[in-house]
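[1] sequence and computational prediction follow.
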Amino acid sequence: MDGKKKNLTTSWGAPVGDNQNSMTAGARGPVLIQDVHLLEKLAHFNRERVPERVVHAKGAGAHGYFEVTNDLTQYTKADFLSEVGKTTPMFIRFSTVAGELGSADTVRDPRGFAVKFYTEEGNYDLVGNNTPVFFIRDAIKFPDFIHTQKRHPKTHLKNPNAVWDFWSLSPESLHQVTILMSDRGIPATFRHMHGFGSHTFKWVNEDGDAVWVKYHFKTEQGVKNLTEEVATKIAGENPDYHTEDLFNAIGNGDHPEWTLYVQIMPIEHAETYRFDPFDVTKVWSQKDYPLIELGKMVLNKNPENYFAEVEQATFSPGSFVPGIEASPDKMLQGRLFAYSDAHRYRVGANHNALPINRPRNEANTYQRDGQMRFDGNSGDSVYYEPNSQSGPTESHQNKQTGFPVSGVAENIPYDHNDHYTQPGDLYRLMSDDERERLVNNVVGAMKPVESDEIKLRQIKHFYKADPDYGERVAKGLSLPVPQNV
């Protein structure tokens, strides 16, 4: 600041003569419609909130950088991963999934973990969670699932009957439900949790050779979680606890870090692996595909303005760069469309032109017009393609790699339906104390369910994963242990 006081102006730059009193016809009015400054203030105020996200509404963000620490160019030609020591600016948004914009940070819910890399070849968005799996594996079930996490249309209250009815009828959810109800269900802070790409993606190298890949961000702060009792207490005292913690840590110079690892699967292994590698309700065993270090992520700068940078930030798992492509994961395939479409509705058709979303390299498209076009709209440059006016053209070397497809076009389910081995393995990996807390959390969440039929149906899933798991939940709910499972 140069110390010189600035004049208050309208949005079109005209100086404002009075910002304290409306223009009226005499001392008692009425107010005159010619007070255009008043009308502008009120009209803009009515429009100061864009629609909140349907999911991941409550969140916090930060700027930082990603640095490559290991050469994996044998697997991918992605330029931002091309050499050890190369750094790429990035922005991250952490969030809860189901709650509204004003909900508490410390609820039992998965956390969004969305990273935008501003690479020299365009933006790459890795839009994941703090869990390696998800509740469902086909996007056609996503609207129904999210409806169960929202409020009852009559009572406008959360509805545990819908939650457990859906989960008990969707056994593929058991793995994620077990994680959610475990100690990991409520992270102590955003800084003290891992992050995952969750889906399987494809990496392609300079020679066109491909592999399947999964991403794992491991926190360098250590994993810390909250008990149900502590989380509830904090929610009542400071519902913005996680948001505040992240902002203060970065502001105080305590910059959080994550190390990014990948699992690499040879392309042909997808046909024979014991679990479908494109099923997002399953993980790949790290014994089969060990973690390989790729780089580190450091968060070192807070946003200057929450709305401009965090609320207007848009992420899409379809924002790829050369060397990184999609897999046949059905849930991922649906998200490739749904996320960008949500942004076009919520923020506008030109959301990628906003500073927080704009790529650092020049974007050359034939997209024109639309609401809130504020960047010159490409002037008088050619606006169609093909053209003979030297407009931008495609670069054939960056075409996505092909892959064989076959079969009849129909509604085909996944052909791997072992929903119990991995949740059971996870349960047996837990200590006795962890199992006790898991069961207590499950019992506490299921007690409000009015239907014993729903409870018993869900108990059978727990029992199939591990008999001890099912028996302890049944006992906690004072229900019989399932027979003939």
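    Great, that's in hand. Numbering: from 1, shown residues only.
[2] make it CA atoms for all contacts and neighbour counts henceforth
    Fine.
[3] how many neighbours does the nearest residue to L157 once chain neighbours are set aside have?
    Counting by C-alpha to C-alpha, 6 or more residues apart in numbering, L157 lies nearest to R151, which is 5.0 Å off, once chain neighbours are set aside. Using other C-alpha atoms under 10 Å, R151 is surrounded by 17 other residues.
[4] quick one: R151 from P322, how far?
    41 Å (C-alpha to C-alpha, to the nearest Å).
[5] swap in V449?
    48 Å.
[6] helix or strand: which one has the residue positioned nearest the centre of the chain?
    Nearest to the geometric centre of the chain sits G112, at 3.9 Å (C-alpha atoms, centre = their mean). Here G112, judged by DSSP states H and E, is contained in strand 111-119.
[7] tell me how far whichever helix or strand comes after that strand is from the chain's mean position?
    Next helix or strand after strand 111-119 toward the C-terminus (DSSP H and E): strand 122-129. Distance, stretch centre to chain centre, for strand 122-129: 9 Å (C-alpha atoms, centre = their mean, to the nearest Å).
[8] against that first model, consider the following:
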Amino acid sequence: MKINEQEPFENGANPKQEQLGKYKGDSHGEFMTTNQGLKVNDDQNSLKAGERGPSLLEDFIFREKMTHFDHERIPERIVHARGSGAHGEFQLYKPMGKYTKAKFLNDTSVKTPVFVRFSTVQGSRGSTDLPRDIRGFAVKFYTQEGNYDLVGNNTPVFFIQDAMKFPDLVHAVKPEPDNEIPQAASAHDTFWDFISLMPEAMHNIMWLMSDRGIPRTLRSMEGFGIHTFRFINDEGKSHFVKFHWKPLQGVLGLAWDEAQRLAGKDTDYHRRDLWDSIENGLYPEWELGVQIVPQEDEHKFPFDLLDPTKLIPEEMVPVEIIGKMTLNRNPDNFFAETEQVAFHPGHVVPGIDFTNDPLLQGRLFSYTDTQLSRLGGPNFHEIPINRSIPDVTNNQRDGIHRMQIPKGKVSYHPNSMAQGCPFQAMMTEGGFTSFEERIDSSKIRKRSQSFFDHFSQPTLFYNSMSVHEKRHIQNAFSFELGKVQRVPIRKRMVDMLLEVDEELAKKVGDHLGLVPERLPQPITGSIPADGDPAEHHSVKVELPLSEAPSVSMANKLPDNIRARRIAILTADGVNDEAFTRMKKELCELGAIVQIIAPRHGFVTTKSGEQYPVDDSLLTTASVIFDAVYVPGGEGVHTLLEHSGAIHFISEAYKHCKPIAADENGVELLTKSIPQLAVPEDGIVIDGEVQEFAGAIMLHRFWDREMNPIPA
């Protein structure tokens, strides 16, 4: 069947789920077998020459079992090794035929299956979910025309402009090779040595040092395609496009101290939160947005659209929302799906094409190359999670782990013996054709002068931050550079910060005992080995706007409390009415409400009702929750004598979270927070549900950071 003859996906059906179904196995009620289907009589003992004799080489059942075990781990990804995945669907809001002929972007009745993998970048598979790090955000669309992979991050820009520098970037940020320290952390000498010599990295560094570097959850972070791609319509007309994922849960971050404590309490916090949300039916949702620039407007910006260290501010080109993605099913097997899924920015469909972004061009090679090594050969596309829904029909043959069984004598084209099959598809039949772009130039190892502005957008980013966001960036730089052992590297970075913002440089310099000094102008960086340094001078251009509110997380809070985690801290003797009312109404608003008590088991209310305890003060912590409520009653007396309860409240206050209390529950607040002054923003003392919910929507009350308490 030709692709263009394929029936559209039925509305409500999930063809990828049906396709994966035939690969799933459930051993319940079945006999144990070898990999060849032979029933196993004894899986407890190896074959021996007598009960106490030597094991025999002829024990093929043992050899098969042990050989498979010895090889059950595949090489982990060089970057993005630590990941979490989920299945879902994407549905279009409005047809985009004016810009692209991609079928999944033109039929609003189709629910396109997707698989999404989120990841950290630096750490190994066994590292924590919670380092300060860029997060990967990769989406595989199983479309009618084949797989389309939108491979991005939770920042819209990247550290480098040319893929030639990617190995250097990764080598610098990974654990230092002499001692393999530190794991999953950029706070060390080699990383900042590299960054201090690469001014093009400054924009993405600003995003990394902001609250974006530590998302509250995977559900509450934005995703970006990073590169400028092309949309191609039926007439062959090109538009430049940048992709955005906008979470309907809002864009939320963790406080640095909170992230450090969470890493100790629950290394798998992000992974667990994503899994539990889906299991509980609180499906994460993102809207897909696009920024579209006509081909003829390519050079109308004060920056280069092909520079991956630059974004297009939404204030200059608004994001047009075109559809929604919902993650609604967890993987059945982590290894088979999340670990073996293979993404590639070169997996596109007709209507989506590449630009000459030099980082993107390098990625088109690198991703295939690394999958060949990681997944054992050229047939990684046949692993069930990677299979396209349309049948694969081509003349590629053999190779390790081949699953498909092609029939017939012919495996070449052109041919007459198979009547020319498989046919080439004309453009009118859905065939992919590359955008025709005239290129008349010399082969050269250089960058365009339009790539040399390294500081105007970092300055724009910093100017766009709220007061508390600026404070967090200052503290992040101070911590990271404070871990650097070589003072000249620290000094070089602090001096470079002057090019971004004088206040930022002075604050960080003061923390490090350094005085920022203006570097000789212009700054040089990424100089070709045989080039004149004067040919690659950094410049700073004037942007038409001084701030871009769209990049501030403070402007991206949700208008609901859906899937927020609320702790009800209580003990036996709690008053029934306030306790049950708060729990019921918060659940109706979509929050995840958990009862936390001094011990596991049940909490008994004043009237004798019993409620199961979700977690105890021995095994949980306030950092896992978004807000805390203390109902009144006799249980408060128990909590007042419990050091864990006092710490729970004081820590929640320290991390600027909403806290509510009823009746004598306020006594626990005042004992835990000596400087508490009521009324105070984010503190609800009458147990009013709507007021508490309104405070939860605001997420944090950052002014408390100016009057910190030990916790």
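    Sure, I can see it. Treat the numbers as computed from the prediction; the structure is a model and nothing was measured.
[9] please work out the TM-score for the two chains.
    Once the chains are laid over each other, their TM-score by TM-score structural alignment, normalised by the length of structure 1 reads 0.97; 484 aligned residues with a C-alpha RMSD of 1.5 Å.
[10] that older thread, corresponding residue for the residue nearest to L157 of structure 1 in structure 2?
    Residue pairing (TM-score structural alignment): R151 of structure 1 is matched to P175 of structure 2.
[11] distance of E48 of structure 1 relative to G13 of structure 1?
    19 Å.
[12] hmm, I was thinking of R358 of structure 1
    26 Å.
[13] more neighbours: the two, which one.
    Between R358 of structure 1 and G13, counted using other C-alpha under 10 Å, the more crowded position is R358 (17 against 9).
[14] what range does stretch 431-440 of structure 1 cover in structure 2?
    Residue span in structure 2 matched to stretch 431-440 of structure 1, by TM-score structural alignment: 466-475.
[15] and that stretch, which residues are buried?
    Using 16 or more other C-alpha atoms under 10 Å as the test for burial, stretch 466-475 of structure 2 gives H468, E469, K470, H472, I473, Q474, N475.
[16] which one of those residues sits closest to I278 of structure 2?
    E469 (30.4 Å; C-alpha to C-alpha).
[17] show the contacting residues for the closest one.
    Contact analysis of E469 of structure 2 by C-alpha atoms under 8 Å, 6 or more residues apart in numbering lists S210, D211.
[18] K218 of structure 1 too?
    M193, H194, G195, W258, T259, L260, Y261.
[19] by neighbour count, which of those residues wins?
    Ranking the contacts of K218 of structure 1 using other C-alpha under 10 Å puts G195 first, with 27 neighbours.
[20] mean shift of the helix or strand harbouring E434 of structure 1 relative to structure 2?
    E434 of structure 1 is located in helix 432-446, with elements delineated by DSSP H and E. By mean C-alpha distance after the TM-score superposition for structure 1, the fitted helix 432-446 of structure 1 averages 1.0 Å away from its aligned residues in structure 2.
[21] just give me the match in structure 2 for Y241 of structure 1.
    Per TM-score structural alignment, Y241 of structure 1 is aligned with Y269.
[22] would you agree its match is in contact with P131?
    No - if you go by C-alpha atoms under 8 Å, Y269 of structure 2 and P131 don't touch, sitting 11.5 Å apart.
[23] what about these two, which has more around it?
    P131 (24 against 21).
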